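1. this one's sequence-less:
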């Protein structure tokens, strides 16, 4: 966001809050977003500080996590005009509560080291129910400690545990994805050798877990790629920290025997693009060529000599076979200046796609209307 936009936003912010206005709409250059023909983008919600993972309640409440802000939000579109008009802050000052999910009427929120549950939350609002501690045995290191969470087809809660470093060989549960039985509190290691996954989903037909993984830094501008991976067997190893992508040896930790454990990625996504939230598109609004595709939010590079990412990509599938990898929404990066950073995607009941942006404090709605 340029300095003028920031100034405009700050000047009108107080008025906007008092008048119920959308203040970010004055500052965010949505006209710069490039989409395929027939698609359009609009603001669903603004002033959602540091918006990260999203989850939709049964009654249409949009729940949103944050990272640095430490907040958890409930957004309500009371007049059903595809724009949130009420924001409730459910929690403040949490430990990087980036991830949350909605399951059987309850909201689950992930701090770095704890999982909380807000029981029957939509029927309680605007009263905020007292959260119940579900699990408190997660590591408490902040580095790559924020996480997305989601329930799987098996009814277990899936929780990534990132590496507490750029590259290191710390023991499990670091660098893994766990499945938590919320009743017994038992965990299962679903995947290991995973540096930092901040987005995953389950294949709508096979039920297999697919996830994004951020590659390590400090190996230059073009190595290694971020990855899109598929878990075909419980406990699979995906190479970190010994080997990256299919066969790139780590300069510090390469071990020939341990590298044999590596499961190559289904797709290399590009180095430093910071692939985060992903979802299989199961909506009916978009044309046929988008059905069953994976949408991936790329947060964008932070230490590459020329910036990459800052976009939403489409992965076209035929079963488990990847047919194409295409830009879907671009324009948050203008030259070397970025005004937004996509984090997560979420398909709405009408088939529109929401995209959260933790830099612009916004949530966008992408919809399709044929000519």
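-> Nice, I can see it. Since this is a predicted model, take the numbers as computed values, not measurements.

2. hey, let's count contacts and neighbours off CA atoms from now on
-> Fine.

3. Can you list the residue ranges for helices in the chain?
-> Under the criterion DSSP state H, the chain contains helices at 3-19, 121-124, 256-259.

4. ok, now which ones touch the residue nearest the centre of the chain?
-> Geometric centre of the chain, nearest residue: residue 277, 2.6 Å, by CA atoms, centre = their mean. By CA atoms under 8 Å, 6 or more residues apart in numbering, residue 277 lies in contact with 53, 148, 198, 199, 200, 212, 296, 297, 298, 343, 344, 345.

5. now swap in residue 229 and tell me
-> Residue 229 is in contact with 210, 211, 212, 213, 264, 265, 266, 267, counting by CA under 8 Å, 6+ apart.

6. also this one, for the comparison:
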């Protein structure tokens, strides 16, 4: 074992052992979560399973009445899914890329992330998958678009294909006959790359506006708030005028977005800050108000102040409490609305892909969950759809779920798995 590997094991293992005895017994979940008092971590708890992938024939576990099978395998870090009107499935393949380490802790962190397959060379492409014979598996796989910069969100609207690259939104003319983007892309909005690099996209119901999730550069404004300008926010782009603005802010890392169709409300899942404990604070699912401020970095759930941050009392007083807690550090990334009847036994609600934690002594996430909705709001505890991505001893990850989308047949759920390099398809058993 080399020196860096020894340091990784020593630092990560020691921090986990020291903190595991104080780990909370239950997760902070729901509309009124019990959030433990903050316990500052001088050195961040760093615990990530080794990425292994799935053995032949091995699949995640599915809820009763459901079946899961591969829709496509052998991809290269698939992160996000977009289903085109004709039924073709687009998959963004991208990966976080390393920056020069500043110290030993950076080196340890990067070594751990590489072992967990969370850091490396990004494929920077979008792949098209097509199930011609309707058997639930894609027979056709083609490169749809390549040479992008960590592509993530994708939207096709009125003859234009939009890509959320880490450094901005790019638009391409679209050939509907060939099912291909045409010509060079046009940069519509620029975003600062680095840090939380994903740029999810969502089209408004009236098809006039495009929303983009842009995460923070750092954990809690570590490099000053000037470096965070334009970040930790959801942006809105007017497709007719080309004008862009921040729609809502104080959202540390808003990734998946979805519309609740009954009220027409925008919802998002947000990854909260690190370094305060296993369940403190919880990641969350929340409705998004125009002009709303959600607390980052000054405070979290119900205006609990983070005293590691130089405070702004006026902004704390404006902070909106999120709607629904999802547990600490679950890395809830994927989000889609699932109408009742899509999967047997599931009412209307939101599906969430939980990529899984690293800043915990006992790991969380590593599953796909469902939050039921009634009258436009969460209504009840979350339910598991898929799990078994993590070994019982927490040492090995067979997969990690990210993006989720309703399948072309409207009777299935697609799940991107960036460690297993699989798109899973969930249907009735």
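-> That came through, no problem. No experiment lies behind these values; they were computed from the predicted model shown.

7. which one of the contacts of residue 229 of the first structure has the most neighbours?
-> Ranked by neighbour count (other CA atoms under 10 Å), the contacts of residue 229 of the first structure have residue 212 at the top, with 29 neighbours.

8. Could you give the number of residues near residue 223 of the first structure?
-> There are 17 residues near residue 223 of the first structure, going by other CA under 10 Å.

9. Residue 251 of the second structure versus the counterpart of it in the second structure, what's the distance?
-> Per TM-score structural alignment, the equivalent position to residue 223 of the first structure in the second structure is residue 280. Residue 280 of the second structure sits 16 Å away from residue 251 of the second structure, going by CA to CA, to the nearest Å.

10. same thing with residue 217 of the second structure?
-> 12 Å.

11. Could you tell me which residues touch both of these two?
-> Here residue 217 of the second structure and residue 251 share the contacting residues residue 232, scored by CA under 8 Å, 6+ apart.

12. When those two are compared, which one has more neighbours?
-> Between residue 217 of the second structure and residue 251, counted using other CA under 10 Å, residue 251 has the larger neighbour count: 28 against 24.

13. Hmm, residue 235 and the more buried one touching each other?
-> No: judged on CA atoms under 8 Å, residue 251 of the second structure makes no contact with residue 235 at a distance of 11.2 Å.

14. matching residues in the first structure for stretch 243-253 of the second structure?
-> Using TM-score structural alignment, the partner range for stretch 243-253 of the second structure is residues 186-196.

15. May I see the buried residues of that stretch?
-> Under the neighbour-count criterion of 16 or more other CA atoms under 10 Å, stretch 186-196 of the first structure has 187, 189, 190, 191, 192, 193, 194, 195, 196 buried.

16. Give me the longest strand you can find in the second structure.
-> strand 180-190 (DSSP state E).

17. Aligned to residue 65 of the first structure, what sits in the second structure?
-> Using TM-score structural alignment, the equivalent of residue 65 of the first structure in the second structure is residue 92.

18. That match: neighbouring residues, count only.
-> 31.

19. got it, and residue 111 of the first structure?
-> Residue 111 of the first structure - counted by other CA under 10 Å - has 25 other residues nearby.

20. In the second structure, point me to whatever sits opposite it in the alignment.
-> Under TM-score structural alignment, residue 111 of the first structure pairs with residue 165 in the second structure.

21. same deal with residue 342 of the first structure?
-> Match for residue 342 of the first structure (TM-score structural alignment): residue 401.

22. what about that match, how many residues close to it?
-> Neighbour tally, residue 401 of the second structure, other CA under 10 Å: 34.

23. how close does the closest residue to it other than its chain neighbours get to residue 79 of the second structure?
-> Nearest residue to residue 401 of the second structure, sequence neighbours excluded (CA to CA, 6 or more residues apart in numbering): residue 417, at 4.5 Å. Separation of residue 417 of the second structure from residue 79 of the second structure (CA to CA) stands at 7 Å.
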